[in-house]
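J.: could you look at this predicted model? Sequence included:
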Amino acid sequence: MSAHTLLTSLYRYKAWANGMLLDAMLALDPKELPPALGKALRLLNHAHIVDHIFMAHLEGRSHGYDDNEPDHLPALPQLSTDIRELDQAYIDHVAGLTAEALAEPIHFKFTDGKPGRMSREEMLAHVITHGGYHRGEIGRLLPEVAQASSRDVFTGYLHQADPSRRY
C-alpha cells in the first residue's frame, strides 16, 4: 500500500468518524445535556482549529491563529458544518498529491511562534492522529456519544527524535 493510498483511507475514516461523533452530539436532548458538553465542545473546536492551521501550512498560506484554543466557541451546529467542510477539503487535498509532494519538507511557525519543519506526509499524519486523540477524549467525557480512542503523541515524538525540527 502506498502512503497516498493509506492517507486517502485515513482521511475518509476521519470524515466518517467525525460525522458519527457530530451526529451523536447533535442528537443529544437539549433538555438533558451532559455537564461535560462544554468541555467536549472546546476539545472539538481545538481539534478543528488545528486542522485549519495545518491545512494553511500545507497550502503555504497564513492561518491567522495565534492560539489553538481561543475563547470564542461556535455553536455545535455551525462547528459541525465547518468540520465536515474541512474534512472534505482534506480528502480533496490528499487526492491531488504525488509521492514527491508527500515527501516535500514544509517550513512553518507553530502558534507559539517557534519555527518547525515537517514533511507534508508527516503533517497529514499529525492531523489524523491529533483528531483521533481528541475524539477519544470526547468519548471519555461523553460516553453517551462515543467510545474512547488512542492517544496522539506523533508530533511530540518527532520533536524528541529530531530536536532540529524545533529550532
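T.: Structure's in. What do you need?
J.: make it CA atoms for all contacts and neighbour counts henceforth
T.: Fine.
J.: what is the neighbour count of Leu7?
T.: Neighbours of Leu7 under the rule other Cα atoms under 10 Å: 19.
J.: what residues are up against it?
T.: Counting by Cα atoms under 8 Å, 6 or more residues apart in numbering, Leu7 makes contact with 94, 124-125.
J.: distance of it relative to Tyr90?
T.: Between Leu7 and Tyr90 the distance is 10 Å, computed by Cα to Cα, to the nearest Å.
J.: returning to what we had before: reformat the contacts of Leu7 as CSV; add neighbour count, secondary structure and distance to Thr81.
T.: Output for the contacts of Leu7, formatted as CSV (neighbours: other Cα atoms under 10 Å; DSSP: H, G, I helix; E, B strand; the rest coil; distance: Cα to Cα, whole Å):
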residue, neighbour count, secondary structure, distance to Thr81
Val94, 21, helix, 20
Leu124, 22, helix, 21
Ala125, 16, helix, 23
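J.: need these in CSV (columns: distance to Leu41).
T.: CSV is the format used below for those (distance: Cα to Cα, whole Å):
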residue, distance to Leu41
Val94, 27
Leu124, 23
Ala125, 23
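J.: of these, which is the nearest to Pro115?
T.: Taking Cα to Cα as the measure, Leu124 is the one of the contacts of Leu7 closest to Pro115, at 17.8 Å.
J.: looking at the contacts of Leu7, which is nearest Met55?
T.: Closest to Met55, out of all of the contacts of Leu7 and judged by Cα to Cα, is Leu124, at 8.8 Å.
J.: how about the closest one: what's its closest non-neighbour residue?
T.: Leu7 (7.6 Å; Cα to Cα, 6 or more residues apart in numbering).
J.: structure two is appended below for comparative analysis:
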Amino acid sequence: METIQKMYEHLIWANKRILASLHNIDEEQQEVIRLFSHILFSEIVWMARLQGIDSSKLPIWADVNLDFCEQLVKKNEENIISYLLIATKDDLEKTIIYKNSKGNEYQNTIREILTHVCLHGHYHRGQINTKLRSLGAEPEMLDFIHYIRS
C-alpha cells in the first residue's frame, strides 16, 4: 500500500505542476488542455469504477478551459485522498467489474486499476511536455525521482 500511496502523491504533485505550467504559457493551447483534461476525466472515471459507480456515461474527452481543469485537479485530489484513506492492503487484490464507455464489461483488481491510472496520466503528461516544448515553453520535470527529491 505504501508504494501505491507514493505513486498517488506523485500523481497529485505532477497534475499540479502541469496545471501551473499551463497557466504560465502565453496563450491558451486547446490541444494541450484537452490532453490534460483527458487525464483528469480519466481519474474521475476510474475512481467511480473503484467505488462501484457506473462510469459508462462519464466523459473521458471533452473540450474545457483551464479554469475547469483547475477545479478537476482539486476535486480529483480530494477524491483520491479520500479513497486511499479507506483502502487497505487486502483491498488491492479485490476484483472490480465495470463497463467502459462502449458498454463492454471488464474486470481488474484494484491494484491493477490504481497502477493503470498512475501510468496513464504519466504517459499523457509526457505528451503534454512534448507539446509544451514545441510551443517554446520549458517542459515540467515530472520524474518520480524528482518528486521524491523535492
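T.: Structure received. Note that the coordinates shown come from a computational prediction; the quantities given were computed from them, not determined experimentally.
J.: what about His116 of the second structure, which SS state?
T.: Under the three-state scheme (DSSP: H, G, I helix; E, B strand; the rest coil), His116 of the second structure adopts helix.
J.: before we move on, back to that, tell me which of the contacts of Leu7 of the first structure persist in the second structure.
T.: Retained in the second structure: 124-125, out of the contacts of Leu7 of the first structure (criterion both residues aligned by TM-score structural alignment, their matches' Cα atoms under 8 Å).
J.: secondary structure element for the alignment partner in the second structure of Ile83 of the first structure, which one?
T.: Taking TM-score structural alignment, Ile83 of the first structure has Val73 as its aligned residue in the second structure. Using DSSP states H and E, Val73 of the second structure sits within helix 66-86.
J.: again, but for Asp112 of the first structure
T.: Assessed by DSSP H and E, Asp112 of the first structure sits outside every helix and strand.
J.: contact partners for it?
T.: The contact partners of Asp112 of the first structure, by Cα under 8 Å, 6+ apart, come to 66-67.
J.: in the second structure, what sits opposite it in the alignment?
T.: By TM-score structural alignment, Asp112 of the first structure lines up with Lys102.
J.: any idea how far that match is from Ser55 of the second structure?
T.: Lys102 of the second structure sits 11 Å away from Ser55 of the second structure, going by Cα to Cα.
J.: okay, helices next: where are they in the second structure?
T.: In the second structure, the segments counted as helices under DSSP state H are 2-24, 30-50, 66-86, 110-134, 144-149.
J.: packing partners for the third one?
T.: When contacts are defined as 3 or more Cα pairs under 8 Å, 6 or more residues apart in numbering; DSSP states H and E, helix 66-86 of the second structure packs onto helix 2-24, helix 30-50.
J.: list the contacts of the helix holding Val73 of the second structure.
T.: Under Cα under 8 Å, 6+ apart, the answer for helix 66-86 of the second structure is 5, 8, 12, 15-16, 19, 22-23, 28, 33, 36-37, 40-41, 43-44, 47.
J.: before we move on, the earlier item: mind putting the helices of the second structure into CSV with distance to Tyr98 of the second structure?
T.: Listed next are those as CSV, based on distance: least, Cα to Cα, whole Å:
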stretch, distance to Tyr98 of the second structure
helix 2-24, 21
helix 30-50, 6
helix 66-86, 17
helix 110-134, 11
helix 144-149, 29
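J.: of all these, which one is nearest Pro59 of the second structure?
T.: So among these, helix 30-50 is nearest, using Cα to Cα, at 6.5 Å.
J.: in terms of secondary structure, what does that closest one contact?
T.: helix 66-86, strand 95-99, helix 110-134.
J.: same for the longest one, what does it pack against?
T.: Helices and strands touching helix 110-134 of the second structure, by 3+ Cα pairs under 8 Å, 6+ apart, are helix 2-24, helix 30-50.
J.: also the shortest one?
T.: Using 3+ Cα pairs under 8 Å, 6+ apart as the contact criterion, the secondary-structure elements in contact with strand 95-99 of the second structure are helix 30-50, strand 105-109.
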